[in-house]
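> sequence-free structure coming up:
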């Protein structure tokens, strides 16, 4: 059951990645992001009301610890993780920003082990290592492309092409911000797992986290005063694409939260991050290999698939 929910989450996240690639071409990412997170909240509470009135509502008794854990997950996952990730894109570029997210499962596994005493079987560990290695191969950037992206970022940021290995240099380079993004997502994952164990309400939990995340994003957004005007003036197709994105992402989050009730947090997280096995081949045909798929990419996808099979079967 847990593996199926995590796989559903992975499929939904994959669909969102492809959808976002199309949406970005039509609408500013910052505006689209606020639309998407706002829809996260509305759709999650809509699902919760459907659950309460038409299905088995489950345990609706008040759980203070579970309530604050779900809010905390929204702080680290929906707000800090995404904010640091967008900052990383600005500093390092999209390719290297995505590559740093491979550290997310490592952080999640360590944190879950330290604070929740989560125990993994030898089979789980083997699957995690296999999938991690596969994700690393998929996210690997050829030197030629990497140098081109670095040169573009250096030109934009007016910095020297040689890395400054001091603490200040590491901070300014975006490496620390990239790691903070991955670390924040990992904390959010573990907190969600702890929350669902305490209070078995994945839909309500997803709604609470999304609500806090949206509130913080709206409060810190520079364009919040002109939000509605920008939406009215924006490309309508782009707006609807981000609305659909919001529905897909919150559905994926709820699915992975529910999966953590049945399988280890680190395993659930790793399954949901295995999006390249869907995104890469679909992107190849839809976007004419803009991602530059190589034999190494295909081999990485094969390793990820092997790891997923080992987990599920």
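Structure received. Remember, predicted model here, so these are calculated numbers, not experimental data.
> C-alpha from now on. contacts and neighbour counts both.
Fine.
> Touching, residue 26 and residue 235? I think so.
Yes - contact criterion Cα atoms under 8 Å: residue 26 and residue 235 qualify, at 6.5 Å.
> Looking at these two, which is more packed in?
Using other Cα atoms under 10 Å, the more surrounded residue of residue 26 and residue 235 is residue 26, with 17 against 14.
> what about the more buried one, which SS state?
On the three-state scheme (DSSP: H, G, I helix; E, B strand; the rest coil), residue 26 is labelled coil.
> could you measure it against residue 131, distance?
The gap separating residue 26 from residue 131 is 34 Å, by Cα to Cα, to the nearest Å.
> the helices in the stretch 151-300 of the chain, which residues?
Applying DSSP state H, counting those that start in this stretch to the stretch 151-300 of the chain gives helices spanning 167-173, 175-198, 202-220, 227-233, 236-259, 265-272, 276-286, 295-312.
> got the angle for the last one vs helix 265-272?
Counting by axes from the mean of the first three to the mean of the last three Cα atoms, to 10 degrees, helix 295-312 lies at 140 degrees to helix 265-272.
> Counting neighbours, which bits of the longest helix seen in the chain end up buried?
Looking across the chain with DSSP state H, the single longest helix is helix 29-54. By neighbour count with 16 or more other Cα atoms under 10 Å, helix 29-54 contains the buried residues 31-45, 48.
> can you check stretch 237-244 too?
So for stretch 237-244, counting by 16+ other Cα under 10 Å, buried means 238-239, 241-244.
> Would you reformat these as JSON lines and include distance to residue 185?
JSON lines is the format used below for these (distance: Cα to Cα, whole Å):
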{"residue": "238", "distance to residue 185": "27"}
{"residue": "239", "distance to residue 185": "26"}
{"residue": "241", "distance to residue 185": "24"}
{"residue": "242", "distance to residue 185": "21"}
{"residue": "243", "distance to residue 185": "23"}
{"residue": "244", "distance to residue 185": "23"}
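> Comparison target, given below:
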């Protein structure tokens, strides 16, 4: 059976959904061993950058071979904003509200992609998109009232971190899709440059503010973050592969990748019962967010 571009987009976009449904469990466990958001961000980016660069070299390529300076700068900028800042916000969210709640809220990022398209490109908002926004917001309200997530408790204002992360990732994916459509860079080069941009941000932060926030007294935390980084490398290559295909519109890829909270909820229920509470409200909120996300993207996806 030969897979066409559309089927490959679905396949490649679902891989990060499953992986990013599981990595918040690893991240939360690492946080429980005295891990920090900065430490997690740095370990993940170092591990996935090392793996992707090594694969690139083994394949006989190099980071900048045949790439225009402006294109390289675009991927570096996408990594500095959509990855470095977005991933840092994710880890803060995992630490404060828990993996299940955080994953569900981050999955609202197609809403931000739609907003960017409306505000910057003047694209109209369809009826499906409007209904989806209402359902999505309802899901977020249900999540905030669900009394689930981190067992130590959290405040509704803590949702600003996963929401901010969703906006940053949506912005980054728009840039990545644009860069991949320009041509001149293959998927591995694009991923490596993206992660290099994120690493530069963390190194710059460490140079100015010191390295204290990047360290943990408990070595066990590093192992969890390292495994998360290895899985993230696979997820990123798959995500970029989806965006690089002619049929890989951001709206479609985002909607599929944003089903991650459904997987996170299952993983948390079985693997993090000592750290998090999965209530009926959490499940209902996650489902509403995913349904709302799908509706938000129906209009743009169907028009492409």
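Received the coordinates, thanks. The model shown is predicted, which means the values in this text are computed figures rather than measured ones.
> where does the TM-score land?
The TM-score (TM-score structural alignment, normalised by the length of structure 2) is 0.72; 280 aligned residues with a Cα RMSD of 4.3 Å.
> Out of the buried residues of stretch 237-244 of structure 1, which is nearest to residue 285 of structure 1?
Nearest to residue 285 of structure 1 among these, counting by Cα to Cα, is residue 241 at 20.0 Å.
> Return the residue of structure 2 aligned against the closest one.
By TM-score structural alignment, residue 241 of structure 1 lines up with residue 224 in structure 2.
> what residues are up against residue 179 of structure 1?
Listed by Cα atoms under 8 Å, 6 or more residues apart in numbering, the contact set of residue 179 of structure 1 reads 100, 103.
> now do residue 12 of structure 2
By Cα under 8 Å, 6+ apart, the neighbours of residue 12 of structure 2 are 238-239, 241-242.
> preserved in structure 1, out of the residues you listed?
With both residues aligned by TM-score structural alignment, their matches' Cα atoms under 8 Å, the contacts of the contacts of residue 12 of structure 2 that structure 1 also has are 238-239, 241-242.
> OK, contacts around residue 6 of structure 1?
Counting by Cα under 8 Å, 6+ apart, residue 6 of structure 1 has contacts 255-256, 259, 268-269, 271-272.
> Residue 181 of structure 2 maps to what in structure 1?
Alignment note (TM-score structural alignment): residue 181 of structure 2 maps to residue 197 of structure 1.
> In this structure its match contacts residue 261, no?
Yes - counting by Cα under 8 Å, residue 261 is a contact partner of residue 197 of structure 1 at 6.1 Å.
> burial count for the residue lying closest to residue 94 of structure 2 once chain neighbours are set aside?
Nearest in space to residue 94 of structure 2, with sequence neighbours left out and distances taken as Cα to Cα, 6 or more residues apart in numbering, is residue 102 at 5.7 Å. A total of 32 residues lie near residue 102 of structure 2 under the criterion other Cα under 10 Å.
> cool, residue 157 of structure 1 as well?
For residue 157 of structure 1, the neighbour count with other Cα under 10 Å is 14.
> When residue 197 and residue 261 of structure 1 are compared, which one has more neighbours?
Neighbour count, other Cα under 10 Å: between residue 197 of structure 1 and residue 261, residue 261 has more, with 22 against 17.
> correct me, but that one touches residue 2?
Yes - contact criterion Cα under 8 Å: residue 261 of structure 1 and residue 2 qualify, at 7.1 Å.
> From residue 13 of structure 1, how far out is residue 190 of structure 1?
Distance from residue 190 of structure 1 to residue 13 of structure 1, by Cα to Cα: 19 Å.
> Quick one: map residue 47 of structure 2 onto structure 1.
Aligned counterpart of residue 47 of structure 2 in structure 1: residue 39 (TM-score structural alignment).
> which one is that match nearest to, not counting chain neighbours?
Going by Cα to Cα, 6+ apart, residue 39 of structure 1 has residue 246 as its nearest residue, at 5.0 Å.
> got the contact list for that neighbour?
Applying Cα under 8 Å, 6+ apart to residue 246 of structure 1 gives the contacts 35-40.
> check contacts around the closest residue to residue 290 of structure 1 other than its chain neighbours.
Excluding its sequence neighbours, the residue lying closest to residue 290 of structure 1 (Cα to Cα, 6+ apart) is residue 284, at 7.1 Å. By Cα under 8 Å, 6+ apart, the contact set of residue 284 of structure 1 is 290-291, 293.
> and residue 284 of structure 1, what pairs with it in structure 2?
Superposed on structure 2 with TM-score structural alignment, residue 284 of structure 1 falls opposite residue 269.
> I'd like the distance between that match and residue 36 of structure 2.
Taken as Cα to Cα, the span from residue 269 of structure 2 to residue 36 of structure 2 is 23 Å.
> now residue 195 of structure 2
According to Cα to Cα, residue 195 of structure 2 and residue 36 of structure 2 sit 19 Å apart.
> wait, the residue nearest to residue 94 of structure 2 sits on residue 87?
No - between residue 102 of structure 2 and residue 87 there is no contact, the gap being 11.8 Å when judged by Cα under 8 Å.
> what sits in contact with each of these two?
Common contacts of residue 102 of structure 2 and residue 87 (Cα under 8 Å, 6+ apart): none found.
> From residue 73 of structure 2, how far out is the residue most central in space within structure 2?
Among the residues of structure 2, the one closest to the centroid is residue 169, at 6.0 Å (Cα atoms, centre = their mean). Residue 169 of structure 2 sits 17 Å away from residue 73 of structure 2, going by Cα to Cα.
> and if you look at residue 23 of structure 2?
From residue 23 of structure 2 across to residue 73 of structure 2, the span is 28 Å (Cα to Cα).
> So which of these two has more stuff around it?
residue 23 (24 against 16).
> check contacts around the residue nearest to the more buried one when sequence neighbours are not counted.
If the residues on either side of it in the chain are set aside, residue 23 of structure 2 comes closest to residue 228, at 5.4 Å by Cα to Cα, 6+ apart. With contact set as Cα under 8 Å, 6+ apart, residue 228 of structure 2 has these partners: 23, 26-27, 44.
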